[in-house]
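In: Pasting a predicted model and its sequence here:
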Amino acid sequence: MEALLNEWLMREEFWLPPGVRWKDIEMTEDEGRFPLPRDLIYTLPLAFAFIALRYVFERLIAVPLSRYLGVKDRVQIRAASIPKLETFYKQNSRQPSQGEVMSLSKQCGLSQRKIQTWFRQRRNQDRPSNTKKFCEASWRFVFYLVAFAAGLGSLINAPWFWDHRECWRGYPKQPVAEAHHWYYILEMGFYLSLLLCVSVDVKRKDFKEQVIHHIATIFLIGFSYCANFVRVGTLVMLLHDSSDFLLESAKMLHYAGWWRTCDSLFVVFALVFLVTRLVVFPGRVLYSTLLVSQEFFKPFWGYVFFNTLLLVLQALHIFWAYLILRMVYKFVFMGKVRRVHICTKNFEVEDEEEEPEEEGDECSWEQRKGAINSKLASLANNCVLNNLTNQRNINSRLPKAR
C-alpha cells in the first residue's frame, strides 16, 4: 500500500515544481519543520474534541449568557398527536400536495383545512429556537475571535505578511514555524467539526453554499499544507477570520433583541467583508498565487489545483457579497433594516420563516370572530351609554329653557 501511494499519489510532478525532487527539500531538525501529510491525521480527533467542547460550552456558558442578554423563544402551538399524519410528515413530505392532502383527509376523517393546519403547526414546531441559534453563533464567535487574534499575533512579524513575494522565495523548501503548524491544524479541525455537525445545526437557505464552502475550505487547508503553500494559506485564513467573528457577534445581538447594536455591527461587518473578500483577497492573494508565483517557478499540477480552490472560494465571496449589498441597499435607501435583518432573512437565513395561520383556519377564525364580537359589543354599549347621557343632559336643560 505504501509503495502504491508513493508511486501514484506522491508523484513528484504532482506536488513539486518542475526540476525539484523530494530529496531536494529534505530538512534537518535544525532547519525547521517541513509540513507532511501525516500531520493532518490529528485533525480528525481534534474535530471530535471540538464537538465535545462545543457541547459543554453551549450548556455551561452560551445558554446562561443568552438568558442574561434577554434572548426570548417564541411560544409555539404544538400540533395534535395524529399518528398517520406524523408518519407521513417524517417519511414522505413536510409540505404535502393538494392530492396528498385529499388522500390524508379521507384516511383521517378530517377536513382538508384541518390537515393543512396540522402540517403548518408541525413545521413551525420544528423551527429552531432563538436560544439554539444564539448558542451556535456564540460558539463560532469565540473560535473565530480567538483564531483571528492568534493568527494576527503569529503573522504580524512574518515577512510575507507585508511583502507577498516572500510567500514564494525559496519555495518549496520553506520551513514552517510551530505556531503556523498549529494554526493550520486547529483551523482544519474546526471546519471539519462544522462539516460533521452541518446536518444537526440550524438549516439555512444558503445550506448548499455553506457545505461547498466547508468542503472547499477543508480541501484548501489540507492541500496547501501538504504542498507547503502554508505562507499563502495563513493569509487566507486570517482574512476570513477577520470578518467572521463580526458576523457571529451581530447574530448574537440580533437574537437578544439589541437591534441598534446589531445594525451597527452589521455595517462594520459589511465593510470589513467587502474590503477583505473583494479587494484584498483578489488584489493580494490571487494576484500573488496566479502571477507573482510564476517569477519563482513554473506551473505544475498542485499549483493549478490550489488556484482552482482559491477561485471557487472567490466565487462564494461574490455570492455572499451580493446578499450583503442587497441588504445594505434596503438598509440605506428603503429603511427596511427592521424587517429585513441580516440575521433572519438573507445572508444567514433559517430554513423557512414561521408560518402564520391562514385567514380560513377554523380555530383562528373562531378566535377572531370572538374578538370582533366583543369589540362590537363594547362599541355598541359605548354608543348606548353616550346616547343615554346626552338624553339626560337634554332633559335637565328643558325646564330651564321653559
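Out: On my side now, so go ahead.
In: contacts and neighbour counts: CA atoms only from here.
Out: OK.
In: Isn't residue 123 up against residue 94?
Out: Yes: shown here, residue 123 and residue 94 form a contact pair, counting by C-alpha atoms under 8 Å, at 7.0 Å.
In: These two: which is more packed in?
Out: A direct count of neighbours by other C-alpha atoms under 10 Å for residue 123 and residue 94 places residue 123 higher, at 18 against 15.
In: The more buried one: what secondary structure?
Out: Assigned with DSSP: H, G, I helix; E, B strand; the rest coil, residue 123 falls in the helix class.
In: That one: what's it in contact with?
Out: Residues near residue 123 by C-alpha atoms under 8 Å, 6 or more residues apart in numbering: residue 94.
In: ok, now how distant is it from residue 354?
Out: Using C-alpha to C-alpha, to the nearest Å, one gets 8 Å for the distance from residue 123 to residue 354.
In: Give the buried residues for the helix or strand hosting residue 196.
Out: Using DSSP states H and E, residue 196 falls within helix 178-197. If you call a residue buried by 16 or more other C-alpha atoms under 10 Å, then helix 178-197 has these buried ones: 180-181, 183-195.
In: The stretch 301-402 of the chain: helices as residue ranges?
Out: 301-329, 362-401 (DSSP state H, counting those that start in this stretch).
In: what helices or strands is the first one leaning on?
Out: Under the contact definition 3 or more C-alpha pairs under 8 Å, 6 or more residues apart in numbering; DSSP states H and E, helix 301-329 sits against helix 12-15, helix 207-226, helix 259-275.
In: Make TSV out of those helices and add distance to residue 80.
Out: TSV is the format used below for those (distance: least, C-alpha to C-alpha, whole Å):
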stretch	distance to residue 80
helix 12-15	60
helix 207-226	30
helix 259-275	35
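In: So which of those helices is nearest residue 305?
Out: Smallest distance to residue 305 across the helices and strands packed on helix 301-329 (C-alpha to C-alpha): 8.8 Å, for helix 207-226.
In: Can you name every helix or strand that the closest one contacts?
Out: Looks like helix 207-226 contacts helix 178-197, helix 230-256, helix 301-329 (3+ C-alpha pairs under 8 Å, 6+ apart).
In: what's the angle between the longest one and helix 230-256?
Out: With axes from the mean of the first three to the mean of the last three C-alpha atoms, to 10 degrees as the criterion, the two stretches helix 301-329 and helix 230-256 enclose an angle of 30 degrees.
In: Helix 259-275 and helix 301-329, what's the angle between them?
Out: Using the same axes, to 10 degrees: helix 301-329 against helix 259-275 is 140 degrees.
In: list the buried ones in the host helix or strand of residue 67?
Out: For residue 67, the host element (DSSP H and E) is helix 63-69. Counting neighbours by 16+ other C-alpha under 10 Å, one finds that the buried residues in helix 63-69 are 63, 65, 66.
In: adding another structure so you can compare the two:
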Amino acid sequence: MEMLPDLWKEDYWLPPGVTWRDMEQMGDSNRPRPLDLLIALPLALGFVALRYMFERFVAPPMARCLGVKNRFQVTAAPSPNLESFYIQNRREPIQSEMEGLMLSCRKTQRQIETWFKHRRSQDKPSKTKKFGEAAWRFFFYLTAFVAGLSCLVDKPWFWDLRECWRQYPFQPMERAHYWYYMLELGFYGSLLLRISVDVKRKDFKEQVVHHLATIFLLSFSYCANYIRIGTLVMLLHDSSDILLEPAKMFNYGAGWGRSCDTLFVMFAVIFLVTRLVIFPSKIIHTTLVLSMEVFEPFAGYYFFNILLMVLQGLHIFWAKLILHMFYKFLKGKLEKDERSDEESEVEEEEEEKGGEENKDPGVDCYWEKSKDSLNSKLSMLTNSCVLNNLANHRSSVVDRMRKAQ
C-alpha cells in the first residue's frame, strides 16, 4: 500500500515545479483525472458484446454479398485416444510416439497421420470468421478516424505542433477529446480480451506488444495531460488501418482481385509515409525536442518517449514485411501476406507440408491466374515426357528387330 502514494508523485507525472494541487485549479471538468481511466473497463466489455453482435448478424450478410465461401473441410473420425493426445500433447506426434498410438488405437501409421491432418484442418479459422474480424476492425477504425479528424481539424495543434506544448500542463481538456481517448482505450482493451480466441497470426507476439504499448501510452498521456499529442498519435495510426482491413475483406471474397490490389497498394504507401516519415519526423521530434522549449525533462518525459520508440520499432518491423510484399507484388510473385494477415499457425504448419496456399490481402488476387498457368505448364511437361518415352521405346524396339534380322 505504501507504493501507491509513491506512484502518484508529481515528479513522475508532471514537469518540475508543478504539483497536483496546481492542476486542481483548472477544475474537475477541464483536467484529466487518473480515475477517469476506469471507464475504459466497461467500455472494453461493451466493445466485446458489440463485436459479438456485429460478427453474428452484420458480417455474415456482408460476406455473402462479397462472395466469401469457406473451404471444404474433412472432419476427423471420432477417436478418444487420438483426441486426448492432440489436446494434451501436440498437434502432430513424433515417430517415437507413433508406435504407442498405433497400438492403443489399432490403426496404421498412415491412418493416424491422416487423422491428425484432418484434425488440424478443423482448427483452421474459416474465411467467414476472418472476414468478420476484418469488417469489425474496419468499421471501428473508420468511425474513429472520422470522429478524430472532425474534432481535431479546427484545433491549432493539428497544424502547428508547437501548440501541443503551449502553456503545458495547464491545458483544458475538451469533452470530445475525452471520449476519443476513452473509446480508443476501450477498443484496444477489447482486443486484448479477445486475443486468445481471435485468429492467431504470424505476428501474434508483436500484436500483443503493440496493444500493451498503446494502452500504456494512452493511459500515461491522459494522466500527464499529453492529450494534444496523444490525439495526433491515434489519428495517425487509424489513417492507414482503415485501408488494410477492407483489403482483407475483398481478398476473402471472390472476384474482387482488382479492388484488393488497389487497396493494398494504397495501404502500403500510406503506412510507409505515416509510420516511417511523419511519425518519427513530426510526432517523436516534437515530444523529444519541441517540448523541451516549455519544460525540463522529467520521469514522464522519458517514459512517454520510450513508449513512442517501442511503437516506432514495431513500425519498422511491419514496414520491412510490407516492403518485401510490395516487391514481390510488383514482380508478380506474391504468394502470401508477410504482415498481420498471415494465416494462423495451424494453417502455416499445413503450408509447410504442401497444403493449400493462403489467401491474404494483396496475396491471392492473382492466384487463379497463376494456378491456370501452372496447370498448363505441368500438362505440357507431362505430354512432353510421355512423347519422349514413346519415342525412346519405339527406337529401342527397332534396334532389337534389326539385331534379330
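Out: Sure, I can see it. If you're wondering where the values come from, they're calculated on a predicted model, not measured in any experiment.
In: just to revisit the earlier point, can the helices and strands packed on helix 301-329 of the first structure go into CSV with extra columns for distance to residue 393 of the first structure and mean neighbour count?
Out: Shown next, in CSV, are those (distance: least, C-alpha to C-alpha, whole Å; neighbours: other C-alpha atoms under 10 Å):
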stretch, distance to residue 393 of the first structure, mean neighbour count
helix 12-15, 101, 18
helix 207-226, 71, 18
helix 259-275, 53, 18
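In: closest one to residue 244 of the first structure among those?
Out: The closest of these to residue 244 of the first structure is helix 259-275. By C-alpha to C-alpha, the value is 8.1 Å.
In: can you tell me what part of the second structure the helix or strand following the closest one aligns to?
Out: Later in the chain than helix 259-275 of the first structure, the nearest helix or strand by DSSP H and E is helix 287-290. Matched against the second structure by TM-score structural alignment, helix 287-290 of the first structure falls on residues 285-288.
In: if we can go back for a sec, which of the helices and strands packed on helix 207-226 of the first structure sits closest to residue 127 of the first structure?
Out: Residue 127 of the first structure lies closest to helix 230-256 among these, at 14.3 Å (C-alpha to C-alpha).
In: how much does the closest one stray from the second structure?
Out: Mean deviation of helix 230-256 of the first structure relative to the second structure after superposition (mean C-alpha distance after the TM-score superposition for the first structure): 0.5 Å.
In: what angle do that helix and helix 178-197 make?
Out: Relative orientation of helix 230-256 of the first structure versus helix 178-197 (the same axes, to 10 degrees): 50 degrees.
In: tell me which residues of helix 230-256 of the first structure are tucked away?
Out: Burial within helix 230-256 of the first structure, assessed by neighbour count using 16+ other C-alpha under 10 Å, is assigned to 230-256.
In: so residue 295 of the second structure sits right up against residue 15, yeah?
Out: Yes: using C-alpha under 8 Å, residue 295 of the second structure is in contact with residue 15, at 6.3 Å.
In: who's more crowded, the two?
Out: In this view residue 295 of the second structure and residue 15 are compared by other C-alpha under 10 Å, and residue 15 has more residues nearby, 20 against 17.
In: tell me the centre residue of the first structure?
Out: residue 348 (5.5 Å; C-alpha atoms, centre = their mean).
In: Give the aligned equivalent of it in the second structure.
Out: Aligned partner of residue 348 of the first structure by TM-score structural alignment: residue 341.
In: What is the distance between stretch 369-380 of the second structure and the centre of its chain?
Out: Centre-to-centre, stretch 369-380 of the second structure and its host chain are 33 Å apart (C-alpha atoms, centre = their mean, to the nearest Å).
In: Starting from residue 197 of the first structure, give me the distance back to the aligned residue in the first structure for residue 323 of the second structure.
Out: Counting by TM-score structural alignment, residue 323 of the second structure lines up with residue 325 in the first structure. Going from residue 325 of the first structure to residue 197 of the first structure by C-alpha to C-alpha gives 29 Å.
In: Next: residue 188 of the first structure.
Out: Using C-alpha to C-alpha, residue 188 of the first structure is found at 14 Å from residue 197 of the first structure.
In: got it, and residue 54 of the first structure?
Out: Counting by C-alpha to C-alpha, the gap from residue 54 of the first structure to residue 197 of the first structure is 11 Å.
In: cool, and residue 107 of the first structure?
Out: 38 Å.
In: again, but for residue 284 of the first structure
Out: 33 Å.
In: now the helices: where do they sit in the stretch 1-150 of the first structure?
Out: 2-4, 12-15, 43-57, 63-69, 83-91, 98-108, 112-125, 130-155.
In: Can you name the residues in contact with the second one?
Out: Helix 12-15 of the first structure is contacted from outside by 20, 21, 22, 227, 300, 301, 302, 303, using C-alpha under 8 Å, 6+ apart.
In: ok so, going back, my read: the match of residue 348 of the first structure touches residue 201, true?
Out: Yes: counting by C-alpha under 8 Å, residue 341 of the second structure sits close enough to residue 201 to count as a contact (6.5 Å).
In: between the helices and strands packed on helix 207-226 of the first structure, which one is nearest to residue 142 of the first structure?
Out: Here helix 230-256 is closest among those (C-alpha to C-alpha), at 7.5 Å.
In: how many degrees apart are that closest one and helix 130-155 in direction?
Out: Using the same axes, to 10 degrees, helix 230-256 of the first structure lies at 150 degrees relative to helix 130-155.
In: Give me the helices and strands touching helix 230-256 of the first structure, please.
Out: Packing contacts for helix 230-256 of the first structure, counted by 3+ C-alpha pairs under 8 Å, 6+ apart, involve helix 130-155, helix 178-197, helix 207-226, helix 259-275.
In: 6 Å instead, please
Out: Helix 230-256 of the first structure is packed against helix 130-155, helix 259-275, with contacts defined by 3 or more C-alpha pairs under 6 Å, 6 or more residues apart in numbering; DSSP states H and E.
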